[in-house]
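Asker: build me a model from this:
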Amino acid sequence: MDKSTPLQIDNFLPYMRDVTRCEQSLHELNLMWRMIEASAKMNCPNEAKAILPTMAATREGFNRLEQELVTSLVREKVATVLAKIGAKAQYVIDIVVRNLYERTADVGFLATDRKLCEFVAGDTDDVAAIRYRLRAYRNKYTVYDEILLLDTKGNVLVQIDEESPVEGSVDPLIAQSLRTAGYVQTFRATDLRPSKKQALIYSQRMLHPQTGEVVGVLCLCFNFEEEMAGIFRSLREEEDRFNMLLLDGGNRVIASADRSWIDVGAVVPVNRDGSSRLMVYGGREYLVRTFSAAGYQGYMGPPGWQGQVMIPVEVAFTGEASHALDDLGADSAEGLLSHARSFCPPLFEIMTAADTIRRVVWNGQVMTAGQHGELQKLKTILEQIGETGSRSNELFSQSIRDLYQTVIGSNLNDAEFVSHLLVDLLDRNLYERSDDCRWWALTPELRLRLAEQELDLESTQQITAILDYINRLYTVYTRIFVYDRDGVIIASSRDGEGDASIVGTMLDAETLAQVTALRGEQNYHVSAFSSSQLYDGAPTYIYHAAIRDPHHDGMVVGGIGLVFDSTIEFSAMLQSCLAGKEAAHAFYIDRQGRIISSTDPARPVGSMLEIDPGLLKLPNGSGASRIVEHDGHYAVMGCTVSSGYREFKKTDGYVDDVLAVVFTYFGQVRQIAAKSRQEAIVDAGSGGHEFATFFVNGAMFAIDAEHAQQALPVQRISRVSIGGRSERVGIISLEQQGEEKRYAWVYDLGHLMRGTPSPMEAASQVIIVKHGDQMIGLLVEDLHGVPEFEAAQIVATPLANGAGGMLITQVIKANGGDLLIQVINIDYLFAVLSDPLAPNAPLLPDAAAVFEMRLAA
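Answerer: Below you'll find the predicted structure:
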């Protein structure tokens, strides 16, 4: 989505019921905070003086957060829809261009077919034989619905579609083709296809085989309507709420997935810059995405063509909600959420704002800890603050989760869709290879020369010239070679270019047996994907077809082999669908998990991809997506199994299942205990001893509330490198309004306990702790609360009286003993930190004893 375009929130809110509910709840809580603040000012102005700035900050935070949260939810939902329809729009135009690129090569090759050229030149007159030859071509390349041969005056000499007879043509494409050396591309109404409103024709002039004189024109008519219907069908979903279109340069519809909705010929609004603005067509408001061709092998397709998808705004945000997080463990969800800054900045901003509110409430509880009697009114207000803070946190948490679900759900859909595109690209590309080998096996010169008892130098030179010409047109092959009935390679294109000659070498016996056993010209053989000396020892597919004696069609006299440039072509497919994403990898694998192509240098072709075995058994054409931990990173994985294209791999007997797998990474796996972070204390009473509670290493700890001063955001730490303990991470300003500036050293409490540094996350906090006249900051994972506990709930640890002191001397048994809260010994902590001779060693040598106590409890 174009970030420079202002997002018109009010245009989308009426169609986002969940966001509207969230906005209403935020507004109600905002009013509640205002009422609490007003109550404090009226009922206990003096007692509340210390917390009024905190309450004002809370109210201001709510004013800001209310708008930010709603804006972020709307923006993410709109971006999700635009990304989804954008991917489909780009695929529509890109797959059309890839398909039509093959047509430019086809017409260039067929226009030089010797038999066809001799017929157009008038050297032969067997119309039936020529029509049979053109239909044989059509049977291989099923994307054409008509092929015509015309003379220089536009008279039709032969055509294969007898249901739409054409005697001649005055279309300007004929004159243009006659004077153009290469192909001519035409899309419009034409008298060559009178039964169609528009036709896509690739034409090229034909030359006399001996004199080189221009004698006529070949026209290949692409079955445009059928092909576009197939593309649209492959992108359909169970509940289509959008329409897919192909547009010309004037933004006019030339193909529509649903013509009853938007018909061919309509002019529609376009959105090439990814703007979030709504566009009106036919009295309805739409979100729209439009893409021009990226090009393929330098070919850009017909000028101006564009892919577009339009979705009405009133249905854009309906449908089944994502439940991506429900399949994750709570700890994994929390760890993935910790990477929000990298994969969803709005989500990170909301999390930071929610942490601020939580810190405000915690500070208010700390400031009034231990106050009774005359301050009962203030205590009542604080209870309201705590209750409202809890409701606020619950709302923020749910809103964050909803946004998180939207983001992750979008990524899951995207990953599966990309994997679907990848296998579709592969099948479409390899379909053309199966066509090529079968047609080129019918080349008259190849059949005649191989039928000779002995091949002379002239014959092999002629075959080599033909193969070189073909290979220049069809650049996806590293070489094309021909072998005789004994499997001896007699000619090859590009032979000896940068490597040793293969002419004179033998085809392997198994492949030769498969080719000689082919029943007819519609059959072909593909080698298994494996290393081949014909491809410099790298693995690839080689496509084979039998060459038969022209006088005895059933007799195999040799074969043709096409060495597919799999390394380059497969890599280009994978990279094109990743669209430049750095934190992503894509693979083609077989049913055993062996890699066919890879964008990950650590996983080369031929190695195994670690993947759920269940995915390797998915039915053809089906896909799946899920969140996984891959290479120590959180990743969204999409996987789809190939299902073939047209008759290829569907009805032609060829079986070779390929899976496309896509990983999009969101950051390293982090061990964060989400359950303890959400732990509620259900038996905290009143009138007991108050403790400030927080989290370190995923566990809950506490300090006596009288030592806790306040919590500050981790972003306020200033790094200072002057030696000292390795646990000291910097200093923090304690500046308060009306006071002179003071600083305190900040120590990583987790590092002090276990001996390794703690990561500084968005939720990390610095607790200012006072002991006598000294103050320090303690870096902790997150804040919890300031509950009260009865004396009976506070017990000494088994080794509390041991010599030398300990960091943990008491444990609070909360929730009936199900939750053990370790109490930090502040005296011991300050003694260690203030002793310059104290070793930099973990301060929890009694961890085993604490653990045993947990078990005993």
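Asker: can we go C-alpha only for contacts and neighbour counts from here?
Answerer: Will do.
Asker: how close does Gly723 sit to Ala136?
Answerer: Here Gly723 is placed at a distance of 83 Å from Ala136 (CA to CA, to the nearest Å).
Asker: one more, please, to line up against the first structure:
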Amino acid sequence: MTKVWRKGLPFSVEVAPLLASMPLLDEYREPLVRLQGAWDSLALLGQMSGAATDMADTRTAFEALTGRLLDSLARRQLRNAVQQLQGRSQVAIDILVRNLFERTADVGFLAGDGPLRALLQADADGTADLAQAQALRQRFAAYVAKYSVYDQVVLLAADGRRLAALDETRCAPVVDDVRLREAFEPGRAFVEAHGPTALLGGASGLIYAAAVTALDASSSDKAGAPGLLCLSFKLEDELLGLFRALCAGVRRSVLVLKDAEGRVLLTSDPWQIPLGAPLSDAGEGQGWRLDFAGRDYLSCNAAAGGYEGYFGPGWTAQMLQPLQHAFADAPPEQADTRARHVDTRELFDDELRSIPEEARRIQRELSRSLWNGKLKSRTQSPSQSPAVATRGTGGGGNGSNGDGAGGNGSSSGFAVTLLNEVERTGQQLRQVFERAIAQLENGALGAVFDGAGFQAELAISIVNRNLYERANDCRWWALDARLQRALADGDATAATDVLSRIHALYTVYSLLLVFDNTGRVVAVSDPAQVHHVGRHLQGEWVGGALGLRDAGEYVVSAHQPCGLYGEDGHAPCLVYAAGVPDPDGAGLVGGIAIVFDGEPQFRSMLRAALPAQAGAVALLVTRAGEVVASSDARWSPGDRAPMGLVDLPSLPADRHVTGELDLEGRVQAFGLAMSGGYREYRRLTPPDPTDLAALVLVPLGPRLEVGGDDAAQVAFAPLPPIGAQVLDVASFLVDQQWLGLPAVQVLAALEHQRITAWPQAPVAVRGMLGFEGRMLPVLDLGELLFHQPCGDDAALLVCQTRAGQRMVVAVQQLGQVFVAGAEQLQPSPTRPGWAAQAQVHLLKGKGPQMLTLLDGDDLWRLVSGVAEQTPALPLD
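Answerer: Coordinates of the predicted model:
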């Protein structure tokens, strides 16, 4: 990966230009640089005194790790910010395209409406009058009352004359627009045009137009079509609310809609990005950075993903955030309690996961080096006896930290003090690394929970917008004069023809049907389902539709089987229905029912709302926990939700909650969002069992087993020595318990080395290891004492008995080398198994800690049988 140098450290090319906007980097760079400066001072003191251990490699390793850490932090911040902007801009354009797809179907349906065609015929015959135009204008108003997304409906003659308009005050008497006349081209189903138009008095709008044929013209040949139907979609009204919702929580962000030439058609903040401004794309090649009007932005552009084969007018959505705000919010320092004791390593890339491991490895190597230095300073003291020394007057034990020099002189005391300071500085460096990683992980976890909530809100928003269309469709089609006359006359053939034409325009349905006042099916849209004709429908929704007295009302079934959906007709589904008015007077002549093709359509909606996280799942559920739809094949409609959600029955409309739950051995972050309706659809309605909610699940990882006592991992803190007799102790950790050996019995801590297997050895003997020309047996204290091997990362200590025999012991982790009072040692009351004849003592530390002091001679007796069989051969 190509790197460039910034602030004395190497950074990836894509983040280098953005570093000045990332305050979190300085939060960690400054203490790391300061600690490395202190490290250099300590190294100089060590060289001057001759007491320093080798620190050059450790310093170089920490310096390299600093560069990796800060580069990873920068790239992670950029990735999080880009994902947020990219995801929201994609949502904006995809929701718009879904919406506009419905408009293409609406204009096609309404262009075949009988009264429109009758007025066109009358105009062609010269018999049209104002009363007929007024009646059509009222008909337009009835349609728009059910579809509030339109602000103008106009019928034009072929020469552009206005024949009828919803709002005549805004529409010019003659509309001459070459863009709209393209709808007359053979085979052209519709045209969409955006910009200033005489239909709206010169104002800009998004217009959908389709050719309309007179009653006696061939419906299949539009070459001689005498008219044009135009629908004006409330683009600004529809999108600004969506844009505001998507920008919420992203500081100072702005979302824009651009045309194919890159000019801004709509903006959530005209003070930042004005209408009509030419706005270029930004991408990975520019580091996602965009300069507009002298201000730097982080920017992401999204093209439509398409819906039912429709990709919209070729527009794109772009979300921008001022660079000074894009990285201003640092991740929280406190861990999210919703993800405690969860293995979240799968959420982070390999490099990020490797940094804390590398910091710990460097610290282990430093600890080993310092340990050897302390051992050397103590065991070389002229006043030190093989095991116990008398407290001297020149360099007595340091009562404040228990790490004094025992009987050593002032030179040894200075060496130990220096080594302690080196160790403390190394620990501080490691802690900075671990704190930075923890903070970054906490921020990433918080983003996962926030993202699950956002995606759940997005999913239910898409569902609400879609079902809004379904509720409107059934009422629109109930106004169709052809269906009304067919039902009134009992003409099944005519009704079938109308339903088939409508169904060809609206592909999201499984079946359309009309029924008479007894609930008997008169006609269906799909010839393959003609067996439903003559059947008497059952269900509350049937009587509900026939009981409606207002053309603005509709009914919807519960999500349950009704015999109209699925291969066997018994799959659960939603049916929307409305009464069909009698064309000759008051009352109804029957009803229209539309069976929503919910299984694939809902699945598509849910998948469109899924976060970009492997294994993420989205479900649509009722308040009772019944699955209506799922993005995952593990759950089918009618199943129960995979877990109990206590918030589900009582969650208020338009509210969402986040949390965690366990599913199939993994912890999942979840977002649950309850429907609040859309526009006139189910807005401000009381809670109902049929309310729908979206549930988004994002896998975090398996639940970790929580240890019973984490205190054992805290460094053993010895009490100040008491009495004249003192003992230097080399401490270490084994199976989370503190153990130790007399320091004079420990020669050195070794770097990680390959251990040669020894098949005849007892279980606790791992094999043989070469040291100073001899092969030494390796005793695993974890296996010996607790039947828990210390593992491949074990620290290796070379020990020597009083008689000079040598061996290696494997321990979990190195501790301190400290001085203790011999009088503080207490014989251990229990010595099971191998320790029955051993010299085992206990040493109490500060607080509840206790250290078990072993003896090298006892350990040697366990391996001496193997050692005696091993030839003392020099190493190759």
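Asker: so Gly723 and Ala136 of structure 1 - more neighbours on which side?
Answerer: Using other CA atoms under 10 Å as the criterion, Gly723 of structure 1 and Ala136 rank with Ala136 on top: 16 against 7.
Asker: quick one: that one from Gly785 of structure 1, how far?
Answerer: Here Ala136 of structure 1 is placed at a distance of 80 Å from Gly785 of structure 1 (CA to CA).
Asker: cool, and Asp258 of structure 1?
Answerer: When CA to CA is the yardstick, Asp258 of structure 1 and Gly785 of structure 1 sit 58 Å from each other.
Asker: comparing those two, which shows the higher neighbour count?
Answerer: Between Asp258 of structure 1 and Gly785, counted using other CA under 10 Å, the more crowded position is Gly785 (21 against 16).
Asker: which residues in the stretch 401-550 of structure 2 form strands?
Answerer: Assigned by DSSP state E, counting those that start in this stretch, the stretch 401-550 of structure 2 shows strands spanning 509-515, 521-524.
Asker: just put the ones you listed in a markdown table and tack on mean neighbour count and distance to Val617 of structure 2.
Answerer: Below are those laid out as a markdown table (neighbours: other CA atoms under 10 Å; distance: least, CA to CA, whole Å):
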| stretch | mean neighbour count | distance to Val617 of structure 2 |
| --- | --- | --- |
| strand 509-515 | 23 | 25 |
| strand 521-524 | 28 | 35 |
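Asker: could you count how many residues lie near Phe529 of structure 1?
Answerer: Neighbour count for Phe529 of structure 1, taken as other CA under 10 Å: 16.
Asker: any idea what it aligns with in structure 2?
Answerer: Using TM-score structural alignment, the partner of Phe529 of structure 1 in structure 2 is His559.
Asker: so what's that match up against?
Answerer: The contact partners of His559 of structure 2, taken as CA atoms under 8 Å, 6 or more residues apart in numbering, are 572-574, 628, 690.
Asker: ok now stretch 177-185 of structure 2, how far from the chain's centre?
Answerer: Distance, stretch centre to chain centre, for stretch 177-185 of structure 2: 46 Å (CA atoms, centre = their mean, to the nearest Å).
Asker: which residues does it contact?
Answerer: Stretch 177-185 of structure 2 has contacts (CA under 8 Å, 6+ apart) with 188-193, 197, 209-211, 222-223, 225, 228.
Asker: corresponding residues in structure 1 for it?
Answerer: The alignment of stretch 177-185 of structure 2 onto structure 1 (TM-score structural alignment) covers residues 171-179.
Asker: pull out the buried residues from that stretch.
Answerer: Neighbour-count burial for stretch 171-179 of structure 1, counted by 16 or more other CA atoms under 10 Å, picks out 173-175, 177-178.
Asker: over to stretch 270-286 of structure 1?
Answerer: Quick answer for stretch 270-286 of structure 1 (16+ other CA under 10 Å): 270-272, 274-279, 285-286.
Asker: so which of the strands of the stretch 401-550 of structure 2 gets nearest Leu859 of structure 2?
Answerer: Of all the strands of the stretch 401-550 of structure 2, strand 509-515 sits nearest to Leu859 of structure 2, with 79.5 Å by CA to CA.
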